[in-house]
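Student: Okay, sequence plus prediction incoming.
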Amino acid sequence: MFFQEAKTRQEECATCDSQAGRQRDVRDTELSGPTGDVADRRLMGGIERKKMQLEKVASLRRARTLKFVALLFDEDARRCGAMVDALFADCGDPQKVAERLFEPAARVIGDSWCADELDFVKVTVAMSRMQRLFHRLTAEHRPTAASDMSRSVLLTAAPGEQHTFGLSVVEDAFRRSRWQVDCGDFDREMDIYRSVAANSYRIIGISISGERLLSDLTSMVSRLRSRSRNRSVVLMAGGSLITRNPQGAINAGFDLLAIDASSAIALAEAVVTPGFATDMRIAAE
């Protein structure tokens, strides 16, 4: 009798285990079957829609940039100004206008110059017009916050550098971030050394675009360090050369490499953050 009851209980347990196993199989099938496929399709569909939206935005911005570049060569400058004013009305920030319109336009012009599609005269005319438009925009909408005198930066183009539009954008970005900015258009390299000897700059930023200037950078960096009033000065390099040949600037001895105005500000803010190591080389990704 005892053995018969034990056998019956074993059979009942086996039946329960079998039913539980079937229920688990059903749940697993539900998760990995049609319901799981629907979730995957929805996820992939959402990703694809997001990708299409980003591509559409990129296409519209590209078209706007090309239109602006074409207008820079037009005899009537008012249409260029109208585009700038419309974009500022939309975003309310001169730096965003530079990021969304001026900087992409400068890259298009630079690429056209490198491809021999534009001559020097046309490039000069376009960049000069763009610089005037940016100066007008920043003059009409000046920074409202006062500068912090403990955060000082000297910005200048490398001696012999002919393109300074990007430097103007970086200068405005520093001012809007409450930095005390000296932006010099030095006729001679010696004038730069006199300025750094007379002022305790926390950062010295040099804009470089031409490969031909690279050979002189090492000696220039050495002189800037030796003659600077601030013995822990940080040297930052910017300009189109940085995107083409960052290693060249690193080899010359620069501490920081900034690819645009926003990265220049981010790196500069890191410099004045407590605990920053002045001997640390940082490159903007």
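Tutor: Here it is on my side, so go on.
Student: Please make it C-alpha for all contacts and neighbour counts, starting now.
Tutor: Noted.
Student: ok but Arg151 is inside a helix, no?
Tutor: No - under DSSP: H, G, I helix; E, B strand; the rest coil, Arg151 sits outside any helix and is assigned strand.
Student: so who does it touch?
Tutor: By Cα atoms under 8 Å, 6 or more residues apart in numbering, the contact list for Arg151 reads Arg178, Trp179, Gln180, Tyr201, Arg202, Val272.
Student: for Gly166, same thing?
Tutor: Contacts of Gly166 (Cα under 8 Å, 6+ apart): Glu103, Ser207, Gly239.
Student: Could you rerun that using 7 Å?
Tutor: Going by Cα atoms under 7 Å, 6 or more residues apart in numbering, Gly166 touches Gly239.
Student: before we move on, back to that, which of the contacts of Arg151 are buried? Put it as a ChimeraX command.
Tutor: Filtering those down to the buried ones (16 or more other Cα atoms under 10 Å) takes a single ChimeraX command:
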select :178,179,180,201,202
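Student: Just the helices from the stretch 101-250 of the chain, written as ranges.
Tutor: Secondary structure of the stretch 101-250 of the chain (DSSP state H, counting those that start in this stretch): helices at 103-114, 120-140, 165-176, 189-198, 217-227, 240-244, 246-252.
Student: re earlier: how about the contacts of Arg151 in TSV, adding distance to Thr243?
Tutor: Shown next, in TSV, are the contacts of Arg151 (distance: Cα to Cα, whole Å):
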residue	distance to Thr243
Arg178	27
Trp179	25
Gln180	27
Tyr201	26
Arg202	24
Val272	25
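Student: if you look at the contacts of Arg151, which of them are in strands?
Tutor: Trp179, Gln180 (DSSP state E).
Student: hmm, back to that, could the helices of the stretch 101-250 of the chain go into TSV alongside distance to Arg79?
Tutor: As requested, the helices of the stretch 101-250 of the chain are arranged in TSV below (distance: least, Cα to Cα, whole Å):
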stretch	distance to Arg79
helix 103-114	15
helix 120-140	11
helix 165-176	20
helix 189-198	38
helix 217-227	40
helix 240-244	27
helix 246-252	37
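Student: okay, pairing it with this:
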Amino acid sequence: MNKEQLPSQEQIEDLCVALLSAQDSVADQIIMDARHDGVRVEVIYMGYVAGAARRLGEMWDNDEVSFMQVTLACGKLYRIIRALRHIVAPAIIQDRDDRPAMFTLVPGETHSLGIEMATDIFRREGWDVDMVLGLDHDTLLEQADTRNYKAIVLVAHSQTMIEPLTRLVLALRISHPLSHLVVAGHILDHHPDISDIVGADAVIKDINTAVARLAEMMKTA
């Protein structure tokens, strides 16, 4: 990555201000201007978008912004990522296996029986599933970076998992822009609209229909 193109801290702060503003187009314009100035797409991802995501996380931790503000800002980041997908897609797809998926517990979640059962079912159906348990946020992301997954299933059960789930979805959007991010687990009993809350692509409600459901999603991956 060209260090000369990396955004300054001031530029990251400006992007965060734009993401937190009521105007939807301000953040988009910052990214469009960077692209117009010749900033490469990987710098947009790992410099601008990832930098803003980290800064928003710090602001959240320090109670400088509310959960709702961060959620709305993340929605704008998702839109930026989706707009760049057509640029990064060819390089990602050419190195991807047929049906790779990652099933992971959200950091802090401890109930693993359901995810172990689901992993076994999917593997019996011929899926190449990596199961990830007990990792913290950063280590989980490092594990995810080892492959180009078509689908990443995030399993959460407790209502207290909304914040770590939201942060995980945002981070995975940056590192895996083409992957389907799917939420599963008993958190759906409390929040049927969890995909809208955290910015995931879909949910899996029933383990009995999970294989067919995920296969249908991946037809568009």
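Tutor: Great, that's in hand. Values in this document were obtained by computation on a predicted structure and should not be read as measured data.
Student: Show me what Arg176 of structure 1 aligns to in structure 2.
Tutor: Alignment note (TM-score structural alignment): Arg176 of structure 1 maps to Arg124 of structure 2.
Student: how close does its match get to Val182 of structure 2?
Tutor: Distance of Arg124 of structure 2 to Val182 of structure 2, given as Cα to Cα, to the nearest Å: 20 Å.
Student: one step back: which one among the contacts of Arg151 of structure 1 gets closest to Leu87 of structure 1?
Tutor: Arg178 (24.1 Å; Cα to Cα).
Student: just checking, that closest one touches Ser152?
Tutor: No - if you go by Cα atoms under 7 Å, Arg178 of structure 1 and Ser152 don't touch, sitting 9.4 Å apart.
Student: once the structures are aligned, where does stretch 160-175 of structure 2 end up in structure 1?
Tutor: Mapped onto structure 1 using TM-score structural alignment, stretch 160-175 of structure 2 covers residues 212-227.
Student: actually stretch 68-86 of structure 2, not the one I typed
Tutor: By TM-score structural alignment, stretch 68-86 of structure 2 lines up with nothing in structure 1.
Student: can you tell me which residue in structure 1 aligns to Met102 of structure 2?
Tutor: Using TM-score structural alignment, the equivalent of Met102 of structure 2 in structure 1 is Leu154.
Student: Quick check: its match vs Leu235 of structure 1, distance?
Tutor: Going from Leu154 of structure 1 to Leu235 of structure 1 by Cα to Cα gives 10 Å.
Student: Quick check: neighbours shared by these two?
Tutor: Listed as contacting both Leu154 of structure 1 and Leu235 by Cα under 7 Å, 6+ apart are Ile203, Ile204, Gly205.
Student: Surely the last one and Gly239 touch.
Tutor: It refers to Gly205 of structure 1. No - contact criterion Cα under 7 Å: Gly205 of structure 1 and Gly239 do not qualify, at 10.0 Å.
Student: number of nearby residues for Asp130 of structure 2?
Tutor: 17 (other Cα atoms under 10 Å).
Student: who's in contact with the closest residue to it other than its chain neighbours?
Tutor: Closest residue to Asp130 of structure 2 apart from its sequence neighbours, by Cα to Cα, 6 or more residues apart in numbering: Met102 at 4.8 Å. Going by Cα under 7 Å, 6+ apart, Met102 of structure 2 touches Val129, Asp130, Met131, Tyr149, Ala151, Ile152, Val153.
Student: any idea how far stretch 71-87 of structure 2 is from the chain center?
Tutor: Chain-centre distance of stretch 71-87 of structure 2: 10 Å, with Cα atoms, centre = their mean, to the nearest Å.
Student: which parts of that stretch are buried?
Tutor: Buried, per 16+ other Cα under 10 Å, within stretch 71-87 of structure 2: Thr71, Leu72, Ala73, Cys74, Gly75, Lys76, Leu77, Tyr78, Ile80, Ile81, Leu84.
Student: can you tell me which residue in structure 1 aligns to Cys25 of structure 2?
Tutor: Small correction: residue 25 of structure 2 is Ser, not Cys. Under the alignment (TM-score structural alignment), Ser25 of structure 2 pairs with nothing in structure 1.
Student: I'd like the distance between Ser25 of structure 2 and His86 of structure 2.
Tutor: Noted for Ser25 of structure 2: a distance of 20 Å to His86 of structure 2, by Cα to Cα.
Student: Identify the residue nearest Pro30 of structure 1 in space, chain neighbours excluded?
Tutor: Not Pro; residue 30 of structure 1 is Glu. Leaving aside its chain neighbours, Glu30 of structure 1 sits nearest to Gly36 (7.3 Å; criterion: Cα to Cα, 6+ apart).
Student: Assumed that neighbour was part of a strand.
Tutor: No - under three-state DSSP, Gly36 of structure 1 sits outside any strand and is assigned helix.
Student: Report all helices and strands that the lengthiest helix in structure 2 contacts.
Tutor: Secondary structure of structure 2 per DSSP state H: the longest helix is helix 67-93. Under the contact criterion of 3 or more Cα pairs under 7 Å, 6 or more residues apart in numbering; DSSP states H and E, helix 67-93 of structure 2 touches helix 9-20.
Student: sorry, back to before: what residues does the match of stretch 160-175 of structure 2 touch?
Tutor: For stretch 212-227 of structure 1, contacts defined as Cα under 7 Å, 6+ apart pick out Tyr193, Val196, Ala197, Ala252, Gly253.
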